[in-house]
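Engineer: Fold the following.
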Amino acid sequence: MRNFVATLACAAALWPAGSVSAAAASGDVAAVWALEGRYWSAVAAHDDTAYRSLFHEEFIGWPCGQDAPRPKSWISVSTLKMGPDSPDLDQRAATGGRDLIVVYYRATDQAPQPDGSLKRRVRAFTHSWIRTVSGWQVIGGMCRDA
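Structural biologist: Modelled structure (predicted):
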């Protein structure tokens, strides 16, 4: 019994206070969704400068079809070759706190095929955005075929 009480006391001492896990303000969530739109506009325009500005220097993401996560330098080069149009985004969920927001969505676009034709493609994305001194930036992400 004494061990149980000691364990419970330790767990209570380590449990984060309510103010530490403050919910994200709806304005912050809206701002991050707007940045997702800018992300895809930069991809469609093949605008490397605008695209790279959205990513934190420590970014690591797992691109669709890859066997491992990749750093910002790799993601930038490959993502700009994804396709000729901006996808339709289907926002699924967002969660987070004061300095971190994670978004989940599906993106539907037309993928170029080897013969030059286009084929409908649906992928699922998650991006983790952190608040920095210069604004929100993507710190992590993952893609999968949906």
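
Engineer: from here on, contacts and neighbour counts on C-alpha atoms
Structural biologist: Noted.

Engineer: can you give me the strands for this protein?
Structural biologist: 55-62, 70-71, 88-96, 100-112, 118-132, 135-145 (DSSP state E).

Engineer: compare with the first, here's sequence two:
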Amino acid sequence: MKRVTVLGIATLALANGPAPSRQVDAVWEQEQAYWQAKVGQDNAVYQQLWHPAFVGWPCGFKEPVSIRPPLMVPDAVKRSYVMDTKAATEAPNLVTVFYHVRETDVLPDGKVEIIDNDITHTWVPTPAGWKIISGMCKQHDQAAH
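Structural biologist: Down below sits the predicted model:
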């Protein structure tokens, strides 16, 4: 319980801290590119966002993985997203961001599915731009404080 309280205070401090740096702004732009590619099923952009040494814990997985995400298979689902940025922190060669995302999927039969997740990504600069080197996803808990 003490660990959660400390994390909550640290996150609050980050959220209320000084204005974001150029590094942090650049990474938030990459997060937008990530979601635009994901909902648009743009594999060319999506696959370029990952560092070759990526390790992460995707939503729905029982264990962390050390592979890049598979190619998305195009389908007729109409997707959109809304991102709610929560916090970011940086060091000279990395930026970690925390956010909530709501993906809305409209299926071909008109049924609507809402997917709420909390995401953490750590990005590192490379000669080819910022790349995701680690991350974690969890289903959003509406009741959590």
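
Engineer: TM-score for the pair, please.
Structural biologist: The TM-score (TM-score structural alignment, normalised by the length of the second structure) is 0.72; 119 aligned residues with a Cα RMSD of 2.3 Å.

Engineer: rewinding a little: can you list the strands of the first structure in JSON lines and add distance to residue 9 of the first structure and mean neighbour count?
Structural biologist: Below are the strands of the first structure laid out as JSON lines (distance: least, Cα to Cα, whole Å; neighbours: other Cα atoms under 10 Å):
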{"stretch": "strand 55-62", "distance to residue 9 of the first structure": "36", "mean neighbour count": "18"}
{"stretch": "strand 70-71", "distance to residue 9 of the first structure": "41", "mean neighbour count": "16"}
{"stretch": "strand 88-96", "distance to residue 9 of the first structure": "28", "mean neighbour count": "14"}
{"stretch": "strand 100-112", "distance to residue 9 of the first structure": "29", "mean neighbour count": "19"}
{"stretch": "strand 118-132", "distance to residue 9 of the first structure": "32", "mean neighbour count": "17"}
{"stretch": "strand 135-145", "distance to residue 9 of the first structure": "35", "mean neighbour count": "19"}
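
Engineer: Geometric centre of the second structure: which residue is closest?
Structural biologist: Residue closest to the average C-alpha location in the second structure (Cα atoms, centre = their mean): residue 119, at 4.5 Å.

Engineer: Can you tell me how far that residue is from residue 78 of the second structure?
Structural biologist: 22 Å (Cα to Cα, to the nearest Å).

Engineer: which residue packs closest to the residue nearest to the centre of the second structure, ignoring adjacent ones?
Structural biologist: Once flanking residues are discounted, residue 119 of the second structure sits nearest to residue 137: 4.6 Å by Cα to Cα, 6 or more residues apart in numbering.

Engineer: that older thread, so who does the counterpart of the residue nearest to the centre of the second structure in the first structure touch?
Structural biologist: In the first structure, residue 119 of the second structure lines up with residue 125, judged by TM-score structural alignment. By Cα atoms under 8 Å, 6 or more residues apart in numbering, the contact list for residue 125 of the first structure reads 104, 105, 106, 107, 141, 142, 143, 144.

Engineer: from those, which single one is nearest residue 121 of the first structure?
Structural biologist: residue 107 (8.1 Å; Cα to Cα).

Engineer: Could you find the counterpart of the closest one in the second structure?
Structural biologist: Using TM-score structural alignment, the equivalent of residue 107 of the first structure in the second structure is residue 101.

Engineer: From residue 84 of the second structure, how far out is that match?
Structural biologist: Using Cα to Cα, residue 101 of the second structure is found at 6 Å from residue 84 of the second structure.

Engineer: any idea how far the residue of the second structure most remote from its centre is from residue 37 of the second structure?
Structural biologist: In terms of distance from the mean C-alpha position of the second structure, residue 109 ranks first, at 28.4 Å (Cα atoms, centre = their mean). The spacing between residue 109 of the second structure and residue 37 of the second structure, counted by Cα to Cα, is 23 Å.

Engineer: cool, and residue 53 of the second structure?
Structural biologist: Taken as Cα to Cα, the span from residue 53 of the second structure to residue 37 of the second structure is 21 Å.

Engineer: Apart from its neighbours in sequence, what residue is nearest residue 42 of the first structure?
Structural biologist: Spatial nearest neighbour of residue 42 of the first structure, chain neighbours left out: residue 51 (5.3 Å); criterion: Cα to Cα, 6+ apart.
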